[in-house]
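Colleague: Sequence unavailable; structure follows:
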């Protein structure tokens, strides 16, 4: 194997010509964005868009200061510090064309557990115009039953006791806003980039709830100086594995400790509600809108729902990747029927042509053989995903006296999934904050089939809907006696 070059600022000029490297002087970049949660998705999405803006248009005022707040983030923090904030975006096309691009938009990096006061000071700095977030749903600390901010969450209670050594994003934001107010500094825009419905509104309400208890004197200042646009983000970004690291060395001679793999498709839609001048991200394909709802519904109810469904069904069969499941004609026939008959009628704010194009493109994306997206990743925290991606369709259909047959099968399959054993009798882990409840009620549903959908914190009163439960009980009975493929084929035929 030819010599590979360790990824850092010094070695950029030594990389092969087919590797795209930053064309700008990173020392000249001004940091105006602070991003919390430097995940694979952030690096494939927001950091990519901002890199493109700087690279193509020399907009040097949009550099990113990355911030991680969790103990589990120490590894990525150490790697990116070691690599001068640089990382490889490894894009894989369906036709086999692979590209390597070095992203240079992250020019500063802080690690909260190491120095929380330094993070608070940086968040309060007047140069920071946008604080963006990819903290996943559990980072919002929502009550599992009400969906509202949980002021009694252990991490939140700990922040209330120790305000200058916070653990949650709310603790950090509150202290930084307090400093901005005391110093008579301008506010900023909070930009959630997480897959939760009305993510900006959710963040706003949660923060207001926290501040009203901890620092009520700054609540009025926040209401006048901080904005919370809703956003829709989309790019399939699987877990990086050792094969990807090795292939980059072989094919592109890049020694990157943690590259990011992604598909070529990407979309970012943002409500036009910025405190300062709107960033010129539309130059690189970001869409600004006055109404996020149609974009949000397409993403959550089609793509995210489909991912969750393929994850459950494929895992039960013994598949390991989205690609395998999406190329199984029985599973895809079922999925398409669910999307066409049960989901599409709920998308009342979107024209039919846009819906059809989105669904067609979605199937193509799932069937990319080079995106090794693990079903294990897709199925993690399903208890947060099912209520968000699938149950809104069920609720709409029931309220309008329409179809719920396939949705009922999906929920029954999810109950079976929580047995933790596929049809080849191979065990798999249930990774979920509610795993104890899920596994226990799934086991109880063998003798008492209704037990699983009587989990109030997930299903509310769904168990009382006779139309739904009739299909659910029929599906669960079949799934308890037969393999998932046989059940799907039978269900598709009827």
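Modeller: Thanks, I have it. Note that the structure is predicted; figures quoted are calculated from it, not measured. Numbers count the residues shown, from 1 in each chain.

Colleague: When you work out contacts or count neighbours from here on, use the C-alpha atoms and nothing else.
Modeller: OK.

Colleague: Can you tell me the element residue 160 falls in?
Modeller: Using DSSP states H and E, residue 160 maps to helix 154-161.

Colleague: swap in residue 450?
Modeller: Counting by DSSP H and E, residue 450 is part of no helix or strand.

Colleague: ok, how many other residues are close to the residue nearest to it when sequence neighbours are not counted?
Modeller: Leaving out its chain neighbours, the residue that sits closest to residue 450 by CA to CA, 6 or more residues apart in numbering is residue 463, at 7.1 Å. Per other CA atoms under 10 Å, the neighbour tally for residue 463 reads 19.

Colleague: same question, residue 305
Modeller: Using other CA under 10 Å, residue 305 has 24 other residues around it.

Colleague: what secondary structure does it sit in?
Modeller: helix (DSSP: H, G, I helix; E, B strand; the rest coil).

Colleague: I figured it hits residue 389, correct?
Modeller: Yes: if you go by CA atoms under 8 Å, residue 305 and residue 389 touch, sitting 4.8 Å apart.

Colleague: Please name the residues that touch residue 292.
Modeller: Taking CA atoms under 8 Å, 6 or more residues apart in numbering, we find residue 292 in contact with 230, 231, 232, 269, 270, 271.

Colleague: Show me which of those are buried.
Modeller: The neighbour-count test (16 or more other CA atoms under 10 Å) applied to the contacts of residue 292 identifies 230, 231, 232, 269, 270, 271 as buried.

Colleague: Which ones among these map onto strands?
Modeller: Secondary structure from DSSP state E places 231, 232, 269, 270, 271 of the buried ones among the contacts of residue 292 in strands.

Colleague: Closest one of those to residue 469?
Modeller: Using CA to CA, the shortest approach to residue 469 within these belongs to residue 232, at 32.7 Å.

Colleague: and here's the other structure:
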């Protein structure tokens, strides 16, 4: 798609092509540039947008576009700004049950309803050129913060919400659950997630205006919402990438502080067991999506489950968590023990110790 847009005069088709064309038009007409605000659900989305657009402009320059140099200058000089954003709202993929609910409740047949929880948090870096929308005039405005504070909110969400989502997904699926709400109604799962959050909390930097204990409690309420009907398989997707941003930094902080991470070890052990592709009843787990991990991750997971020890675990951790985690004796020992306990006792028995935790 992008390659077809590079020749001089080629019509834009991709988002980057359209943004570049708009900036080039402003250069031609002597109009001030605009702000490019990414809402992609990923950390540092503003910086990533800036880098990607600059690479597109550089490719246009190589193709002979006479405006590419000036557009590139706008991007690198700060004349075009790229504020980062962070959104926190659970929005599951559309399921048949959602369509049926809308039809039964409102008499409307909508083939693609967007289901979301009541809670929402939108944090935006206050870095705009030529003004910005007057969000102050709306009932529930986003939170505008300095650039460095966006990272604090992102880190909080990644470690607490995303990390506990992943931890819950693998353990709950192995325990026989398929939806988040019913899983959280299981006292063992609820207690496990609560314990995971408590173990992570000491590593989380406090975001301005956020009570971390209240945020932790609110997460447990949000996950327990029976009406969202979010699937555990959706939360389990792309673990080989997600765990690098949600659990790896927490492990490193625990290493530095000399703190234990037994709950996270069980979460990672459940992930390894899940990624073998076979559940505890010996049935294939259908719908596992982790293209980055692929067959290599499955092979390594099978090796660990077949012989859970510091060596097999270290090989897998080095591939997906890096040498710093893989070489830490406590990490390989605790995770190997977690995998062995899950294999020998079953995940339900392993989680029994967390029942009743609030």
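Modeller: Arrived safely. Since the model is a prediction, treat every value here as computed from it, not as a measurement.

Colleague: residues touching the residue nearest to residue 450 of structure 1, list them.
Modeller: Contacts of residue 463 of structure 1 (CA under 8 Å, 6+ apart): 450, 453, 454, 469.

Colleague: which among those gets closest to residue 348 of structure 1?
Modeller: Looking across these and measuring by CA to CA, the closest to residue 348 of structure 1 is residue 469, at 25.8 Å.

Colleague: The residue opposite that closest one in structure 2 once aligned: neighbouring residues, count only.
Modeller: Using TM-score structural alignment, the partner of residue 469 of structure 1 in structure 2 is residue 332. Counted with other CA under 10 Å, residues neighbouring residue 332 of structure 2 total 24.

Colleague: Keep only the contacts of residue 463 of structure 1 that stay in contact in structure 2.
Modeller: Contacts conserved in structure 2 for the contacts of residue 463 of structure 1, counting by both residues aligned by TM-score structural alignment, their matches' CA atoms under 8 Å: 453, 454, 469.

Colleague: which residues touch residue 266 of structure 2?
Modeller: Taking CA under 8 Å, 6+ apart as the test, what residue 266 of structure 2 contacts is 335, 338, 339.

Colleague: if we go to structure 1, which of those residues are intact?
Modeller: Taking both residues aligned by TM-score structural alignment, their matches' CA under 8 Å, the ones among these also touching in structure 1 are 335, 338, 339.

Colleague: Quick one: distance of stretch 161-180 of structure 2 to the chain centre.
Modeller: Offset of stretch 161-180 of structure 2 from its chain centre (CA atoms, centre = their mean, to the nearest Å): 14 Å.

Colleague: Would you format the kept ones among the contacts of residue 266 of structure 2 as a markdown table with secondary structure included?
Modeller: Below are these laid out as a markdown table (three-state DSSP):
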| residue | secondary structure |
| --- | --- |
| 335 | helix |
| 338 | helix |
| 339 | helix |
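
Colleague: What is the nearest of these to residue 242 of structure 2?
Modeller: Among these, and counting by CA to CA, the member closest to residue 242 of structure 2 is residue 335, at 17.6 Å.

Colleague: Spatially nearest residue to the closest one, not counting backbone neighbours?
Modeller: Nearest non-adjacent residue to residue 335 of structure 2, counting by CA to CA, 6+ apart: residue 265, 4.9 Å away.

Colleague: Pull the number of nearby residues for the aligned residue in structure 1 for that neighbour.
Modeller: Counting by TM-score structural alignment, residue 265 of structure 2 corresponds to residue 408 in structure 1. Using other CA under 10 Å, residue 408 of structure 1 is surrounded by 23 other residues.

Colleague: for the one 3 residues further on, same thing?
Modeller: As a burial measure, residue 411 of structure 1 scores 21 neighbours (other CA under 10 Å).

Colleague: burial count for the closest residue to it other than its chain neighbours?
Modeller: Nearest residue to residue 411 of structure 1 in three dimensions, chain neighbours excluded: residue 472, at 7.2 Å (CA to CA, 6+ apart). Close neighbours of residue 472 of structure 1, defined as other CA under 10 Å, add up to 26.

Colleague: Likewise for residue 297 of structure 2?
Modeller: For residue 297 of structure 2, using other CA under 10 Å, the count is 20.

Colleague: again, but for residue 156 of structure 1
Modeller: Residue 156 of structure 1 has 22 neighbouring residues, counting by other CA under 10 Å.

Colleague: So it sits against residue 168, correct?
Modeller: Yes: Residue 156 of structure 1 is in contact with residue 168 according to CA under 8 Å; the separation is 6.7 Å.

Colleague: Going by distance to residue 215 of structure 1, which of the kept ones among the contacts of residue 463 of structure 1 wins?
Modeller: Sorting these by distance to residue 215 of structure 1 puts residue 454 at the head of the list, at 38.6 Å, by CA to CA.

Colleague: now that closest one: how far from residue 462 of structure 1?
Modeller: Noted for residue 454 of structure 1: a distance of 8 Å to residue 462 of structure 1, by CA to CA, to the nearest Å.

Colleague: picking up where we left off before, list the residues that are in contact with both of residue 156 and residue 168 of structure 1.
Modeller: Common neighbours of residue 156 of structure 1 and residue 168 are not found (criterion: CA under 8 Å, 6+ apart).

Colleague: sec struct for the residue nearest to residue 335 of structure 2, please.
Modeller: Secondary structure assignment for residue 265 of structure 2 (three-state DSSP): helix.
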